[in-house]
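Colleague: can you look at this prediction? I've put the sequence above it.
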Amino acid sequence: MDIDAFITAHAPEWARLEALCRRRRPSADEADELVLLYRRVATHLALVQSRTPDPALAARLSGLLARARAAAVGRSRSSGWAALGRGVTVTFPAALYRTWRWWVGMGAANIAIAAAMMLWLREHPERLNRLLSSDAVRQLVDRDFRDYYSEHPARAFAAHVWTNNALVSAVALFLGVTLVGTLYTMWQNTLNLGVVGGAMLGAGKAHVFFGLILPHGMLELTAVFIAGGVGLRTGWAWVAPGPLPRSRALAEAGRLAGVVALGLAGVLLVSGVIEAFVTPSGLPTAARIAIGTAAELAFLSYVFVLGRRAARAGEPDLPAEARADELPVS
């Protein structure tokens, strides 16, 4: 291989790659061009090393490739942060807004059932004894319910409740394809709430129950209801896929559930922090409930302001990178 002719033939490409490496804010086309030229120059380096060893040229091309790699990696990191910001401010709230009927309906049904169960057990305490022994009920209302929120260090407790709630939400979301799995998970959550609430109300400790459950429970239960509602929507995609093929409708609903799962991890982190640091604190009950109410209203505003704005602007249910590729057909 004639090294001088090789340099003459490819020097413009090397110069162009060098220029692209210096760009601070390249366009999308320039970023694609950088990647393309990087691959070409890597091939050129391989040819130089294998056919006509030239240490000076090899060092020159190696340095150019190193700068191009650094530029590409740095920009991918920047684009990653941009994608994260867009996910938080656009994609996640838009997904919640588009599915709000599912999770609001899920929440309304669960709250109604839990409330009915609490009131019924309060009026019929003997029925509670069929679920729990009298000693267990006494221990629950006198000590266990209150101590649960303060018996562990706050940081460890926050991590524990975050992990537990995230697991429940993930199960409700991803068992949605079975429909029954999500309904069973939500029933277990509602049953626990109804039984504990019924025991506390029956013992005349409604103020203790609501004073401890409301500060974190409003946001936490909203997140669980979202998981259950979106999970059911996923399962319903194969029952009634609409105009899409059943497999594609289910795939897109599943990808949307993945977007929601990632977003709910952040929501449950906030509720876990409130549960660990606010619920058992020495603040007056009204102040603790006010903090929980503020968090809940902030989240609902996030969904119905940012989410509605994104939906009206035409934001798709899924980000472009999560959607199925379409192949042209004749």
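Modeller: That came in fine, so what should we check first?
Colleague: use CA for all of it now, contacts and neighbours both
Modeller: OK.
Colleague: can you show me the helices along the stretch 51-200 of the chain?
Modeller: Using DSSP state H, counting those that start in this stretch, the helices of the stretch 51-200 of the chain run over residues 55-86, 92-98, 100-123, 125-128, 134-139, 145-147, 154-174, 180-202.
Colleague: now for the last one, which elements pack on it?
Modeller: Packing contacts for helix 180-202, counted by 3 or more CA pairs under 8 Å, 6 or more residues apart in numbering; DSSP states H and E, involve helix 100-123, helix 125-128, helix 154-174, helix 206-239.
Colleague: so of those, which one's packed in deepest?
Modeller: helix 206-239 (a mean of 23; mean count of other CA atoms under 10 Å).
Colleague: thinking again about what came up before, closest one to Gly181 among the helices and strands packed on helix 180-202?
Modeller: helix 154-174 (7.1 Å; CA to CA).
Colleague: could you list every helix and strand in contact with the closest one?
Modeller: Partner elements for helix 154-174 (3+ CA pairs under 8 Å, 6+ apart): helix 180-202, helix 206-239, helix 246-277.
Colleague: related to what we said a few turns ago, okay, the helices and strands packed on helix 180-202 in a markdown table with distance to Thr91 next?
Modeller: A markdown table is the format used below for the helices and strands packed on helix 180-202 (distance: least, CA to CA, whole Å):
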| stretch | distance to Thr91 |
| --- | --- |
| helix 100-123 | 14 |
| helix 125-128 | 45 |
| helix 154-174 | 18 |
| helix 206-239 | 15 |
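Colleague: then this one, side by side with the first:
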Amino acid sequence: MRLVNLIAARYAAPVDLDAYVAERRGEWNRLDALTRRRGLSAAEADELVLLYQRAATHLSVVRSHSPDPILLASLSQLVIAGRSAVTGGRRFSWRPVGRFFTTTLPLELYRARRWWLAVTALNLLVGGALMAYFAAHPEIVETFVPAATAERLVNEDFVSYYSEFQAQNFAANVWTHNAMIAGQCLASGVLILPVLWVLAYNLFNIGLVGGLMIGAGHGETFFVYILPHGFLELTAIFVAAGVGLRIGWAWISPGPHRTRGRALAERARAGMLVALGLVAMLLVSGILEAYVTPSGWPDAIRIGIGFVVWLAFLGYALVLGGAADRRGESSEPDHLPAELPTA
């Protein structure tokens, strides 16, 4: 009732509109009362729909005649309350969250698998070649890393980097850093070239450091400290890059029966779903890097943990995602807003 009284009290308009409001005040009072009830009979539900339709029309009429923003806001609030009562508000449920992680995310990872698996394979080949080249040509390494810096990196900094900060702080730091790189790959995917630049830059750095460590006879140390978290971390970056390139390719080759705009929108939406999954994926890799990599456990255990987690991701994306695809699942929400009744 306060809402309706505010409408009447704040109304400052010509006589015809004043009469318009006075004539319909009873309907608004009734609509306001029905929206506040939790249980409605069938007759009251029908009345609610009818009054909501009328109030929506009244709002349109008042909006075209009244410049008073408070009046319009008050009547709009009444219409919104009526719409919410008609359509029914959705209560929070964990079901969509569960469906996202069991169906939606693995399905989109599976559908984009050709892109991120190709990116992974290409980066592994090029990265291995760069490491071998830099390990065999230390004079080339010196053009990028001064001898004193290289010696300190090999003997101290590479290992101490993983235990320099408290584990929880280090995990948060690498999580946000890697998330930023993944975000760059996804956000710039529509332009394609920036993704290739990000990949090339990170690949060069990994190849340079790996080649330096291998050439100095510390190759085992390099792989022991890279692999426990690197399996999952690098795969996450490659997934982001592959999905980003897939988005960019959509406007180059949209496919039959689709406009470039529609293809780009569909791929971008799928990319955003994968981005949500990468947040969790990179969190796991950050925990591995902060707690497992510098743990001092036997090398086989550290590497084995990282390898098992990586295999679990591949099974999640390829096996679970493939099953969802064969079932004909969709990544579209399982509920869409109901069509609102209109006057």
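Modeller: Noted; the coordinates are in hand. Just so it is clear, the model here is predicted, and its values are computed rather than measured.
Colleague: and the TM-score between them?
Modeller: Scored against TM-score structural alignment, normalised by the length of the first structure, the superposed chains reach a TM-score of 0.77; 286 aligned residues with a CA RMSD of 3.5 Å.
Colleague: what sits against the alignment partner in the first structure of Ala241 of the second structure?
Modeller: Using TM-score structural alignment, the partner of Ala241 of the second structure in the first structure is Gly228. Taking CA atoms under 8 Å, 6 or more residues apart in numbering, we find Gly228 of the first structure in contact with Trp103, Met106, Ser169, Ala172, Leu173, Gly176, Thr182, Leu183, Met186.
Colleague: over to Gly322 of the second structure?
Modeller: Contacts for Gly322 of the second structure (CA under 8 Å, 6+ apart) come out as Pro106, Leu107, Tyr110.
Colleague: of those, closest to Thr293 of the second structure?
Modeller: Using CA to CA, these come closest to Thr293 of the second structure at Pro106, 27.1 Å.
Colleague: against Pro96 of the second structure, how distant is the equivalent of Glu252 of the first structure over in the second structure?
Modeller: Under the alignment (TM-score structural alignment), Glu252 of the first structure pairs with Glu266 of the second structure. Glu266 of the second structure sits 20 Å away from Pro96 of the second structure, going by CA to CA, to the nearest Å.
Colleague: for Val198 of the second structure, same thing?
Modeller: Val198 of the second structure is 33 Å from Pro96 of the second structure, by CA to CA.
Colleague: neighbour count winner among these two?
Modeller: Between Val198 of the second structure and Pro96, counting by other CA atoms under 10 Å, Val198 is the more crowded of the two (18 against 15).
Colleague: the first structure: which residue goes with that one?
Modeller: Val198 of the second structure maps onto Thr185 in the first structure, by TM-score structural alignment.
Colleague: what sits against that match?
Modeller: Going by CA under 8 Å, 6+ apart, Thr185 of the first structure touches Val168, Val171, Ala172.
Colleague: residues in contact with Ala187 of the second structure?
Modeller: Contacts of Ala187 of the second structure by CA under 8 Å, 6+ apart are Gly244.
Colleague: hmm, I was thinking of Leu283 of the second structure
Modeller: Ala171, Trp175.
Colleague: swap in 10 Å and give it another go.
Modeller: Neighbouring residues of Leu283 of the second structure by CA atoms under 10 Å, 6 or more residues apart in numbering: Ala171, Ala172, Val174, Trp175, Thr176, Asn178, Ala179, Glu233, Glu289.
Colleague: mind checking how far the residue positioned nearest the centre of the first structure is from Val195 of the first structure?
Modeller: Nearest to the mean C-alpha position of the first structure, by CA atoms, centre = their mean, lies Leu262 at 1.7 Å. Per CA to CA, Leu262 of the first structure is found 31 Å from Val195 of the first structure.
Colleague: you'd agree Tyr110 of the second structure is up against Gly321?
Modeller: Yes: when contacts are counted by CA atoms under 10 Å, Tyr110 of the second structure is listed as touching Gly321 (5.1 Å).
Colleague: which residues do these two both contact?
Modeller: Shared contacts of Tyr110 of the second structure and Gly321 (CA under 10 Å, 6+ apart): Thr104, Leu314.
Colleague: so what corresponds to Ala275 of the second structure in the first structure?
Modeller: Checking TM-score structural alignment: Ala275 of the second structure goes with Ala261.
Colleague: run a quick neighbour tally on the nearest residue to Gly277 of the second structure once chain neighbours are set aside.
Modeller: Of all residues not flanking Gly277 of the second structure in the chain, Leu105 sits nearest, at 6.5 Å (CA to CA, 6 or more residues apart in numbering). With neighbours defined by other CA under 10 Å, the count for Leu105 of the second structure comes to 24.
Colleague: quick one: contacts for the equivalent of Leu105 of the second structure over in the first structure?
Modeller: Matched across to the first structure, Leu105 of the second structure falls on Phe92, judged by TM-score structural alignment. Counting by CA under 10 Å, 6+ apart, Phe92 of the first structure touches 86, 256, 259-264, 302-303, 306-307, 310, 317-319.
Colleague: done for today, thanks.
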